[in-house]
Structures are given as C-alpha cells and as structure tokens.
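# dropping a prediction and its sequence here:
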Amino acid sequence: MQLPTHAYVAVADGEKLNLFKNTGEAGTLELTAMQAPEVERDNKGSGGRHASSAANPSDSQQEEDGFAAGVAEMLNKQVMAGHVEALVVIAAPRTLGELRKHYHKTLSARLLGEIPKDLTGHSLKDIEAAIVAA
C-alpha cells in the first residue's frame, strides 16, 4: 500500500495507541511518530455489561473494548476537525473489530486501509514493512 504524504497511521491494541504521520515525499514511506491525543478510557465499548461470567466479557476485555472505542472516538474527532485527510489503522484483530463499530462515516471515507496485526510493540521498520506489504 502506498500512503500519500501527511497520511496518518494509527497502531493500536486494547491498551496502547501509537500515532504516526507519513512525512515522506512523492510516494516514499517515512513514518514520523506523533503525540497521540488523550484517549477516553471510560467508554465501555459495545459490550456495555459490567458483570463478568462465562457468557459475558471479562473486566479486562471490557477495558480493552472501551479503550478501542475511545481510540475510534479520538480518531473521529481528528477527522471531523480536518486534521486527518487519509488514515491507515493497524490493530490487533479483536481491537480492529471493536474500532470498526465506532467509526464515523467521515472516518470510513478517509480510511485508506486496515491491517489486522498487533504491531504496538514493534519497531517503526516493522510497521512500515506491514504497510508496504498490504
């Protein structure tokens, strides 16, 4: 996948978000780390239940889903404010599924692609390689 200059890349799992911007010129991929805005962690995600049992998500899973919903909310705000023209989301598969539930239609329209991999603890080189391979 080729990213335009200034495209954003969000790399997330259920606990952590890394945000990058493509600063490469003319089709060159060169990601630069950015300070991610604060993510609201109180959102309980789509589960909405607080009690744990065999049939309900665990508390830690609810926290991860809530974090994913908060990431989507933050990305929606960035897109709606005009800060993000193009976006790639890289997330652990379960987190990516939760993120999708909360995308605003404007974010969906600016989404260049999604990569279902957990790369939050990986190097910038690994992240760039995953984007090029996608």
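Thanks, I have the structure now.
# CA atoms for contacts and neighbours, from now on please.
Fine.
# on the three-state scheme, V11 is what?
Following DSSP: H, G, I helix; E, B strand; the rest coil, we place V11 in the strand state.
# measure how buried it is and give me the count.
As a burial measure, V11 scores 25 neighbours (other Cα atoms under 10 Å).
# if I pick it, what's in contact with it?
Residues near V11 by Cα atoms under 8 Å, 6 or more residues apart in numbering: 17-19, 89-91, 118-120.
# now the residues you listed as CSV including secondary structure?
CSV is the format used below for those (three-state DSSP):
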residue, secondary structure
L17, strand
N18, strand
L19, strand
V89, strand
I90, strand
A91, strand
D118, coil
L119, coil
T120, coil
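# select only the buried ones of the residues you listed in PyMOL?
Remark: buried members of these, expressed as a PyMOL selection using 16 or more other Cα atoms under 10 Å:
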select buried, resi 17+18+19+89+90+91+118+119+120
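# can you name the two of the contacts of V11 that are farthest apart?
Greatest spacing in the contacts of V11, by Cα to Cα: L19 and D118 (13.9 Å).
# pasting the second one now:
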Amino acid sequence: MTTLHLSHDAWIVVCDATKALFLRNAGDGRCPALRLVERMEAPDRGRTSDQGTDRPGRLQNRSAPASAIEQTDWHRRDKDDFAMQIAARLDLLCKERPIGSIFLVAPPGILGSLRRALSPLVSAVVVAEIDKDLTKHPVHEIERLLTAGT
C-alpha cells in the first residue's frame, strides 16, 4: 500500500461487519491528526442457528424429486444491512456539511457491500478504498498504519 495523503478535513471511515469509526483529519497532509467524530456498532444478532431454526424449505417439482432451497445466510444479510446503515450515515453527513474527501477502510467483503450501498453524492467524494481491517486498533495506530504506507 502506498502512503496516503490525508488532506485537512478529510474523512476516514474505518469499518468492519460490526463496527464503524468515522474519523476526521484535524491536521494536514504532512502531519495528520485523526479525531474520532462518531462510532457506530451493529446490534448483536447472535448465532445463525438461533436466527433461523426451521429446516430448509423444499421445492416440489412435477417430474423430478423435490429440491432443497438454500438456507438464508443471516450473517451475510446482517453485514449488508450494517453496510447500508453506514452508507446512509455518510449520505446524511455529506448533506449536512461539505465533505471534500472520504477514505473507506474495510475488509474486502464489507467494502464491496458498502460500495454498492453508497449514494452518488457520497461516491463522488470517495477518493480511496483500502481493503484492511483496522477497527481493532486505537485511533493513533490507525493514523500511523494509514500514513506509514504499510
């Protein structure tokens, strides 16, 4: 990964399937100073086996044996729902104030879900997508990891 140039007032959204950190650069491009603006957490939905306890459905065919219907992946659905919540929050932030640039930092699966959920208003100011999971790091460590080129 190359070194990122985080301009003054750039927004950095660090997220995974359960947590999102909305950070703003209070410093400049040479000396960034990330500040936590907001934190979102997805509700704990429990285990998949607790969410869908019924047996998979069957589809009756006229000339062949019955076919099984694929069971819903509740965790994938929860991840997509949380990505939509993050995208909705970013849309609201962009409507409330001018945001010049947004950097998205997330694991590849969440990054894809987030990309599909972003409005055109938000997509227009996304300048970089970094496929890393940094949500478990403190803010000062996120700052170091993003600007050190690791």
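Thanks, I have the structure now. Owing to the predicted nature of the structure, the values given are computational and were not obtained by experimental measurement.
# so which of the contacts of V11 of structure 1 comes closest to P4 of structure 1?
Closest approach to P4 of structure 1 among those (Cα to Cα): V89, at 14.5 Å.
# what's the match for that closest one in structure 2?
Matched by TM-score structural alignment, V89 of structure 1 corresponds to L104 in structure 2.
# so how far is D80 of structure 2 from that match?
Here the criterion is Cα to Cα, to the nearest Å. By it, L104 of structure 2 lies 16 Å from D80 of structure 2.
# what does L4 of structure 2 give?
Per Cα to Cα, L4 of structure 2 is found 27 Å from D80 of structure 2.
# repeat for I142 of structure 2
Relative to D80 of structure 2, I142 of structure 2 is positioned 24 Å away (Cα to Cα).
# also I69 of structure 2?
Relative to D80 of structure 2, and taking Cα to Cα, I69 of structure 2 is found at 21 Å.
# who has more neighbours, these two?
In this view I69 of structure 2 and D80 are compared by other Cα under 10 Å, and D80 has more residues nearby, 20 against 11.
# which residue is the nearest non-sequential neighbour of the more buried one?
Counting by Cα to Cα, 6 or more residues apart in numbering, the nearest residue to D80 of structure 2 once its immediate chain neighbours are dropped is S113, at 5.8 Å.
# thinking that neighbour is in contact with A83, fair?
Yes: in terms of Cα atoms under 8 Å, S113 of structure 2 counts as a neighbour of A83; the distance is 6.0 Å.
# the more surrounded of the two?
More crowded of S113 of structure 2 and A83, by other Cα under 10 Å: A83, with 28 against 19.
# wait, what's in contact with the more buried one?
Residues in contact with A83 of structure 2 (Cα under 8 Å, 6+ apart) are 17, 110, 113-114, 117.
# ok, now I99 of structure 2?
Contacts of I99 of structure 2 by Cα under 8 Å, 6+ apart are 9-11, 93, 125.
# need those residues in CSV with distance to R76 of structure 2 and secondary structure, can you?
Shown next, in CSV, are these (distance: Cα to Cα, whole Å; DSSP: H, G, I helix; E, B strand; the rest coil):
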residue, distance to R76 of structure 2, secondary structure
D9, 33, coil
A10, 30, coil
W11, 27, strand
L93, 26, helix
V125, 27, coil
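# just the buried ones from the residues you listed, in ChimeraX syntax?
Selection of buried members from the contacts of I99 of structure 2 for ChimeraX, criterion 16+ other Cα under 10 Å:
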select :9,10,11,125
